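Undergrad: here is a sequence with its predicted model. Questions after.
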Amino acid sequence: MLDAPTRVVVVRVAQWAALAAALGRSARSAFEPVVQSVVQHAPLVEVTTPGVIIFATRGPSRYVGGDQPLATLVHAAVSDALRVIADSSNERTRCGVGIADGRLAAAIAAQHACVSSEPLVVPPQASIRWLATAPVRALVDCVDIIGAVGAGVPGADDITSYRDMVSLLERLGLYRFGDVAALDEAHLIARFGAFGRDLSRLSRGLDRHPPLAVEPPPDRVCLLQFDGPVESRDAVVDAAEALATQLVDHLATQGLAMVRLHLLLESDHGERSERMWYRAEGFSARAVVETLRWQLDAWILHDTPTSGVVSVRLSPEQLIADTGRQSALWGGERDGDRHAQRAVRRVADMNGAESITVPAWRGDRDPARTFQFVRSDSVDLERRTAGDAVDLTVGEWRGALPSP
């Protein structure tokens, strides 16, 4: 079946941002040892947000003898890495490994696994039945994995508005995905628009974006080759910025947007760093650049290539129709926002990305600790809304009061 969801593994570390803050490090750099522990079993992984790792089971599962052995190996590797981190910070956290057909089902399975401390594998072809019993509120908890459903419509990227949409579903009596799947897709689209379209697909066990019938043609693959090895990280990023802009603009002229990107870096000695990246709302040029910076930092910090970078390759792995981004009547992006974004980039270029921080909601009983500052390159400033700054995390925080 062409539209069948990909069978994936989701590795989730509970309360990662809080643990990274306790370590006194950025969430990205602190998470890299965990990523490296997974790379031992699956060379090509996706790290869209710190605390979450995703990769396809095809290949790794066959190599180790099945999904259950793979889940057990990955869970043990991640647990060992977290134990080392916890010993140095006196903090404790849990990890969950879920395997299922589709990102949403695997993400919910990983959440259950976090609670049980045992990997959870949903059998092949059984994800739809298993997902039917899951609550629709799980959409909020999985927004960092599947993206904001209906992204591109006013307010969809604001997590508060997003929660309101899920609350509306519950008030309508649609508490579980099985309830939603029983409804006609046309009725959901008529009532909820883009949100209803994505919700219908997810509730039926499908991924938000159906796979393309053909691979992206070679002319959409961008390759940057340097005349000699480049040792400076900033020089590589600056040179790749034009490449990213060229790629995104080229796709836009054809009415396309890129949601999955394969990024490959190669050194003069043949050492390689490759990862898959996913953004449900599509990559902007700036998002591509920050993704490259993240991957390059991780490569330099943990693998330490023995020579400079000689090539950067950007390969779109999944494209969707670019339907544009609907602006709100008020409260949308203003000229001042664009000027501020450019100023942030200039200061970061001069003083380093770590010199610019933006507020992120953390949660705490102490008002002075309710917010924490994170590096500006850890978020996409072009797409970030005021709601994101207030409530970036959707899970429980360590100081939460018990509730029925």
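TA: It's in. Small disclaimer: the values here were computed from a predicted structure and weren't measured. Numbers count the residues shown, from 1 in each chain.

Undergrad: contacts and neighbour counts: CA atoms only from here.
TA: Noted.

Undergrad: by contact count, what packs against the longest helix along the chain?
TA: The longest helix of the chain (DSSP state H) is helix 67-89. Contact here means 3 or more C-alpha pairs under 8 Å, 6 or more residues apart in numbering; DSSP states H and E; on that basis helix 67-89 packs against helix 16-23, helix 27-39, helix 60-64, strand 95-101, strand 120-121.

Undergrad: quick one: the strands in the stretch 251-400 of the chain?
TA: For the stretch 251-400 of the chain, applying DSSP state E, counting those that start in this stretch gives strands covering 256-267, 272-278, 309-321, 357-361, 371-375.

Undergrad: so how far is the last one from its chain's centroid?
TA: Same thing as strand 371-375. 18 Å (C-alpha atoms, centre = their mean, to the nearest Å).

Undergrad: got the angle for that strand vs helix 16-23?
TA: 90 degrees (axes from the mean of the first three to the mean of the last three C-alpha atoms, to 10 degrees).

Undergrad: buried set for strand 371-375?
TA: With burial defined by 16 or more other C-alpha atoms under 10 Å, the residues of strand 371-375 counted as buried are 371-372, 374-375.

Undergrad: report the central residue of this protein.
TA: residue 48 (2.8 Å; C-alpha atoms, centre = their mean).

Undergrad: what is the neighbour count of residue 340?
TA: Residue 340 has 12 neighbouring residues, counting by other C-alpha atoms under 10 Å.

Undergrad: now do the same contact list for the residue nearest to the centre of the chain.
TA: Applying C-alpha atoms under 8 Å, 6 or more residues apart in numbering to residue 48 gives the contacts 144-145, 277-279.

Undergrad: and with 10 Å instead?
TA: By C-alpha atoms under 10 Å, 6 or more residues apart in numbering, the residues touching residue 48 are 54, 144-145, 276-279, 291.

Undergrad: most neighbours among those, which one is it?
TA: residue 54 leads the contacts of residue 48 on contacts (other C-alpha under 10 Å) with 27 neighbours.

Undergrad: who's in contact with stretch 213-230?
TA: By C-alpha under 10 Å, 6+ apart, the residues outside stretch 213-230 that reach it are 2-3, 236, 239-240, 242-244, 246-248, 250-251, 262, 264-269, 307-319.

Undergrad: buried among the residues you listed? Need that as a selection in PyMOL.
TA: In PyMOL, a selection of the buried entries from the contacts of stretch 213-230 looks like this (16+ other C-alpha under 10 Å):
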select buried, resi 236+240+243+244+247+248+251+262+264+265+266+267+268+308+309+310+311+312+313+314+315+316+317+318+319
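
Undergrad: please enumerate the helices of the stretch 301-404 of the chain.
TA: Listed in chain order, the helices of the stretch 301-404 of the chain (DSSP state H, counting those that start in this stretch) span 335-351, 386-390.

Undergrad: circling back to that earlier point, ok, which of the helices and strands packed on helix 67-89 comes nearest residue 359?
TA: Nearest to residue 359 among those is helix 16-23 (13.1 Å), distances taken as C-alpha to C-alpha.

Undergrad: this is the comparison structure:
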Amino acid sequence: MSGSEYVPARMLVLWCPDWPVVAAASEAGLPVDEPAAVLVANRVVACSAVARAVGVRRGMRRREAQFRCPELAVFADDPDRDARLFEAVAMAVEDLVVGVEVVRPGVVSVPVAGASRYFGGEHPLLERLVDHVSASAGAECQVGIAEGLFAATLAAHRSMLVPEGAAAEFLAALDVGELDQPGTDRGGLVDLLRRLGIRTLGDFAALAERDVLARFGAEGLIAHRLAGGRDERPPDRRRPAPDLAVTQQCDPPLDRVDAAAFLARTVAHRFHAGLASRGLACTRLGIRATTGAGEELGRSWRCAEPLTPDGIADRVRWQFEGWLTQGRRRGDGPTAGVTELRLEPEETVEGSALQLGLWAGGSGAEHTPEADKAARALVHVQGLLGPDGVHTAVLGGGRGPAEQVRLVPWGDRLPDEDRRPWPERLPGPSPATVFPEPPSATVLGADGTEIGVTERNRLSARPATVAFDPDGAGAGGARAGRGEHDVRDVHDWAGPWPVTARWWDPDGPGRRVRVQVVLGETAERPPAALLLCWQDGKYPKWTVEGVYD
């Protein structure tokens, strides 16, 4: 049966909205009516409904988010915390239905067929599940049912029960931006589709698979399958042989998370090596444990990408935090230490889907003992500093210099190289220093009046003088006194280079114009070259975006 003819199984997804914020606020004791957000790399990745009501949005910079909501409580991203606190929700779901899979902290899925028959239909199942999770775990949740995990997740976002066989019709009317779910990194694809005039999932699904693969590559083809109501992967998965599971006896019994995390690292590498020897990689991991009191513990973790050894070890550690730390706080944790740990590959794909590499993460990277040693050192540093303590710089698409370099947390999947032409892109060479928070500047003409930009994206006059904060820009070597501005004559300039992308978005960056200027030397400082940026509707209008060596 071909992928296009295959109908995904009917799934139930339970979604806890804004779970990273809910978990962070719960651990900090913050009331639910206080605005809060979780940030990664100085950008909002999740925010509460109260924060959204005053204009805070995902992807917004910290400064802008706090400008819109000064009382915003800011938390760092902590996957361990999210997974640990979510265990209570997963256990509440498991009280009523079997086969629970944790897609990610905040989202669980279960096959709906058996459970709906037991509770007398899908509607009674939804009502019973929402009430039970609210009463047992104290968490607000929404539930949706549809064919396939992707459609069921979007149905949960809308608290919908999609009629059987209507998943494709349900998806067709939704915005194409729904493809960019947390952890998928499809923002670039979504932006490109919109610029091509493709606004809905139905528009995207109507394209021929051959054309999608030729234009957008393998990642685009996966998104195309989801938009059409099909599974992310073709139905060629297989149940692996029982001998691929790994069992570890624990002596002494594990009753602390740090001891479990240490053991998990060894077991994870042995488990991964066994799969790799058969040319397989795990996409759904079963974690089973037996305690000294005979208690049986178990949980399944579904993963969008094949798991690496570090990814396996992380999920084992998260699960033990849920069992040992959070479970004991709730009073329903195990009464004795874990004496046996078992990892089971509940779902696998061909090993070619996983290409390991040290720096690039692609198939061309050499996997050597030296690379393993360096990777272990970086993982150790990441363990000391947190998940966002170690990053890999990746060149990508974008028009400005700050947009062309992305910092990806170590261990996360690296995005594919962006080969798009990017019209209006700033020509090379790029600035040697680019500021995350550009300092302000003032650009004056020969008559001393401030220069602006016309409707035709032309400068209103020739730049003659630039005043900027050297403490912020760091241009020209020595730092000026606190609060002083460096005022220099302009010897030469180039530009302007306008950028008119996302002009339709009221929350977008607005019209921007970049200018390169060469400043003369002074008695205290040598010549300097700056990249200036003028932004419409923002104050201040001129900023120093970068400095050239």
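TA: Cool, got the structure. On a predicted model such as this, the values are computed, not experimentally measured, just so you know.

Undergrad: for residue 338 of structure 2, see how far away the closest residue to residue 260 of structure 2 other than its chain neighbours is.
TA: Spatial nearest neighbour of residue 260 of structure 2, excluding adjacent residues (C-alpha to C-alpha, 6 or more residues apart in numbering): residue 254 at 6.1 Å. Relative to residue 338 of structure 2, residue 254 of structure 2 is positioned 5 Å away (C-alpha to C-alpha, to the nearest Å).

Undergrad: what touches both of these two?
TA: The overlap between the contact sets of residue 254 of structure 2 and residue 338 (C-alpha under 10 Å, 6+ apart) consists of 260, 291-292, 320, 324.

Undergrad: from those, which is closest to residue 189 of structure 2?
TA: Closest to residue 189 of structure 2, out of all of those and judged by C-alpha to C-alpha, is residue 320, at 36.4 Å.

Undergrad: OK, contacts around that closest one?
TA: For residue 320 of structure 2, counting by C-alpha under 10 Å, 6+ apart, the contacting residues are 83-84, 87, 254-261, 264, 287, 289, 314, 326-327, 338.

Undergrad: likewise for residue 352 of structure 2?
TA: Shown in contact with residue 352 of structure 2 (C-alpha under 10 Å, 6+ apart): 276, 279-281, 306, 363.

Undergrad: about what we covered before: make TSV from the strands of the stretch 251-400 of structure 1 and add distance to residue 44 of structure 1 to it.
TA: Putting the strands of the stretch 251-400 of structure 1 into TSV (distance: least, C-alpha to C-alpha, whole Å) gives the following:
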stretch	distance to residue 44 of structure 1
strand 256-267	9
strand 272-278	5
strand 309-321	13
strand 357-361	29
strand 371-375	26
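
Undergrad: to residue 198 of structure 1, which of these lies closest?
TA: Nearest of those (C-alpha to C-alpha): strand 309-321, 13.3 Å.

Undergrad: if you count contacts, what does that closest one end up packed against?
TA: Here strand 309-321 of structure 1 touches strand 222-230, helix 233-253, strand 256-267, strand 272-278, helix 285-298, going by 3 or more C-alpha pairs under 10 Å, 6 or more residues apart in numbering; DSSP states H and E.

Undergrad: return the distance of that strand from the chain's centre.
TA: What separates the centre of strand 309-321 of structure 1 from the centre of its chain is 17 Å, taken as C-alpha atoms, centre = their mean.

Undergrad: next, the angle strand 272-278 makes with that strand.
TA: Following the same axes, to 10 degrees, one obtains 20 degrees for the angle between strand 309-321 of structure 1 and strand 272-278.

Undergrad: show me which of the contacts of residue 320 of structure 2 are buried.
TA: Among the contacts of residue 320 of structure 2, the ones that count as buried by 16+ other C-alpha under 10 Å are 83-84, 87, 254-255, 257, 260-261, 264, 287, 289, 314, 326-327, 338.

Undergrad: how about residue 473 of structure 2, what's its partner in structure 1?
TA: By TM-score structural alignment, residue 473 of structure 2 lines up with nothing in structure 1.

Undergrad: among the helices and strands packed on strand 309-321 of structure 1, which is nearest residue 211 of structure 1?
TA: Nearest to residue 211 of structure 1, of these and by C-alpha to C-alpha, is strand 256-267 at 10.8 Å.

Undergrad: equivalent range in structure 2 for that closest one?
TA: The alignment of strand 256-267 of structure 1 onto structure 2 (TM-score structural alignment) covers residues 280-291.

Undergrad: now that stretch on structure 1. Mean distance?
TA: On superposition with structure 1, the mean distance recorded for stretch 280-291 of structure 2 (mean C-alpha distance after the TM-score superposition for structure 1) is 1.3 Å.

Undergrad: can you pull out the helices in the stretch 351-500 of structure 2?
TA: Secondary structure of the stretch 351-500 of structure 2 (DSSP H, counting those that start in this stretch): helices at 369-385, 470-473.

Undergrad: same thing with the stretch 101-250 of structure 2?
TA: With DSSP H, counting those that start in this stretch as the criterion, the stretch 101-250 of structure 2 has helices at 113-119, 122-137, 149-157, 167-172, 187-195, 201-205, 209-227.

Undergrad: how about these, which one is nearest residue 25 of structure 2?
TA: Nearest to residue 25 of structure 2 among the helices of the stretch 101-250 of structure 2 is helix 122-137 (15.2 Å), distances taken as C-alpha to C-alpha.

Undergrad: how about the shared contacts of residue 254 and residue 338 of structure 2 in JSON lines, adding distance to residue 174 of structure 2?
TA: Listed next are those as JSON lines, based on distance: C-alpha to C-alpha, whole Å:
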{"residue": "260", "distance to residue 174 of structure 2": "43"}
{"residue": "291", "distance to residue 174 of structure 2": "47"}
{"residue": "292", "distance to residue 174 of structure 2": "51"}
{"residue": "320", "distance to residue 174 of structure 2": "38"}
{"residue": "324", "distance to residue 174 of structure 2": "41"}
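
Undergrad: related to what we said a few turns ago, can you say which of the helices of the stretch 351-500 of structure 2 is packed in most?
TA: Scoring those by mean neighbour count under mean count of other C-alpha atoms under 10 Å gives helix 470-473 as the most buried, with a mean of 20.

Undergrad: which ones are touching residue 264 of structure 2?
TA: 248, 258, 270, 309-310, 312-317, 320, 341, 343.

Undergrad: quick one: residues contacting the residue lying closest to residue 248 of structure 1 once chain neighbours are set aside.
TA: Nearest non-adjacent residue to residue 248 of structure 1, counting by C-alpha to C-alpha, 6+ apart: residue 285, 5.9 Å away. Applying C-alpha under 10 Å, 6+ apart to residue 285 of structure 1 gives the contacts 241-249, 291, 382.
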